[in-house]
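Novice: Fold the following.
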Amino acid sequence: MPFKPVYQLTCRYCTSHICARSMKAILLADTRIELFSTDTPGQGIQLLEKDYLTRTCHCRIRDVACLGCGNVVGYHVVSPCSPCLRSCNNGHFWMFHSDACKPVERKDNSGIATLLWSSLPRPDRDFCFLLGGTIPYSKLCR
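Specialist: All right, here's what the predicted structure looks like:
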């Protein structure tokens, strides 16, 4: 995980900002499914109302929609099941569908190299995340 690039995500349907700190991931229950995961979602999403169970385990999940257009862009693992918690995972419980998001690699402070998870600040010190996309990334978060 430390050498994985950090991605900013926008909604593929309306281009609203949905996440400033995500990484490419593979669904543990079906390794053919690629998505993006994060430890802390952006402010451009909302949890939908009902939890449901996955088909492959007993995790309770809830869909996540873009605030800009209302389309479902991912899900949140509201209550992970014991086997999933014991399995190899990165601790990210917010998932975004790769076909619903447009990823852009975040740049480090130099503005040239790709920011890696090993260099990513904690969420409370990550200015891109804290600003919630209100300042254009081209000016602040390269």
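
Novice: CA atoms for contacts and neighbours, from now on please.
Specialist: Will do.

Novice: What number of residues are in the vicinity of residue 83?
Specialist: 11 (other CA atoms under 10 Å).

Novice: Same question for residue 94.
Specialist: Neighbours of residue 94 (other CA under 10 Å): 21.

Novice: contacting residues around it?
Specialist: By CA atoms under 8 Å, 6 or more residues apart in numbering, the contact list for residue 94 reads 37, 38, 39, 40, 41, 74, 75, 76, 77.

Novice: For the comparison step, fold the sequence that follows:
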Amino acid sequence: MPSPPTSPLPSATALASPFRGPSHSPSVHPQFRNKVVCILTCRHCQTAICHRGMKAILLGDTRVELYSTDTPPSQVQLVDKDYVTRNCRCKIRDVACLTCGNIVGYHVTQPCDTCLEACNNGHFWMFLSQEISCSERLGKNSQILLWGQLPPKEKDAAENHNDLYRWLVSRPAEPSR
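Specialist: Here you go, the predicted model:
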């Protein structure tokens, strides 16, 4: 398993609004309703990590692109201890893929006041773009699904198992690196 990043990452909330409710069309801030929903897989072993991903940029360094989600992914595990980022006072902890053990991102375990007050999307599970592969999620009508069309997290988790399985079975294999 690779070692965690040598320098702590800046606070990891994606640019967005400070929205605090379930992610479905009426409640998603207008800034995010047209963002594509992503299926995120581990780049190392192709394990499906998340079916509610969003492409984002780091608040602390807007040159850094990553992915985020609003639900705790079932295919990752928190590792090591919390640490404080270098650009703010957020506490974060690395997350590793349960299948291969590689660090694929981190969880903001305690956001700082500065980041909570900034424009953010309320997501606290972050994935590093160099560790994750991204595919567009399709809705029931086989059209690209947007965040404004997502059902609430609880309903989406129950409905999406069959859709995720069909996606995994039908997707082309990625070339080995």
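
Novice: Now compute the TM-score of the two chains, please.
Specialist: Once superposed, the chains reach a TM-score of 0.90 (TM-score structural alignment, normalised by the length of the first structure), with 139 aligned residues with a CA RMSD of 2.1 Å.

Novice: And the longest helix along the second structure, what does it pack against?
Specialist: For the second structure, the helix that runs over the most residues, judged by DSSP state H, is helix 153-170. Applying 3 or more CA pairs under 8 Å, 6 or more residues apart in numbering; DSSP states H and E, one finds that helix 153-170 of the second structure contacts strand 48-57.

Novice: Which SSE is immediately downstream of the strand it packs on?
Specialist: Using DSSP states H and E, the helix or strand that directly follows strand 48-57 of the second structure along the chain is strand 65-69.

Novice: so where is stretch 49-56 of the first structure in the second structure?
Specialist: Using TM-score structural alignment, the residues of the second structure aligned to stretch 49-56 of the first structure are 80-87.

Novice: Endpoints of that stretch, how far apart?
Specialist: Length of stretch 80-87 of the second structure, first residue to last, CA to CA, to the nearest Å: 20 Å.

Novice: What lies in contact with stretch 157-170 of the second structure?
Specialist: 48, 51.

Novice: coming back round to it: for the contacts of residue 94 of the first structure, which entry has the maximal number of neighbours?
Specialist: Neighbour max across the contacts of residue 94 of the first structure (other CA under 10 Å) = residue 37, 28 neighbours.

Novice: Tell me the counterpart of that residue in the second structure.
Specialist: Using TM-score structural alignment, residue 37 of the first structure pairs with residue 68 in the second structure.

Novice: okay, which residue is most central for the second structure?
Specialist: The centroid of the second structure falls nearest to residue 68 when counting by CA atoms, centre = their mean (2.4 Å).

Novice: Residue 58 is in contact with that one, correct?
Specialist: No - assessed by CA atoms under 8 Å, residue 68 of the second structure is found out of contact with residue 58, at 10.0 Å.

Novice: Using the centroid of the first structure, identify the residue furthest from it.
Specialist: residue 110 (23.5 Å).

Novice: quick one: the counterpart of that one in the second structure from residue 150 of the second structure, how far?
Specialist: When the second structure is aligned by TM-score structural alignment, residue 110 of the first structure is paired with residue 141. Computed as CA to CA, the residue 141 of the second structure to residue 150 of the second structure distance reads 13 Å.

Novice: what does residue 103 of the second structure give?
Specialist: For residue 103 of the second structure, the distance to residue 150 of the second structure - CA to CA - is 28 Å.

Novice: cool, and residue 124 of the second structure?
Specialist: 18 Å.

Novice: Of those two, which one has the most company?
Specialist: Taking neighbours as other CA under 10 Å, residue 124 of the second structure and residue 150 compare with residue 124 leading, 23 against 20.

Novice: Matching that one against the first structure, which residue comes up?
Specialist: Match for residue 124 of the second structure (TM-score structural alignment): residue 93.

Novice: now do residue 36 of the second structure
Specialist: Residue 36 of the second structure maps onto residue 5 in the first structure, by TM-score structural alignment.

Novice: I appreciate the help and will end here.
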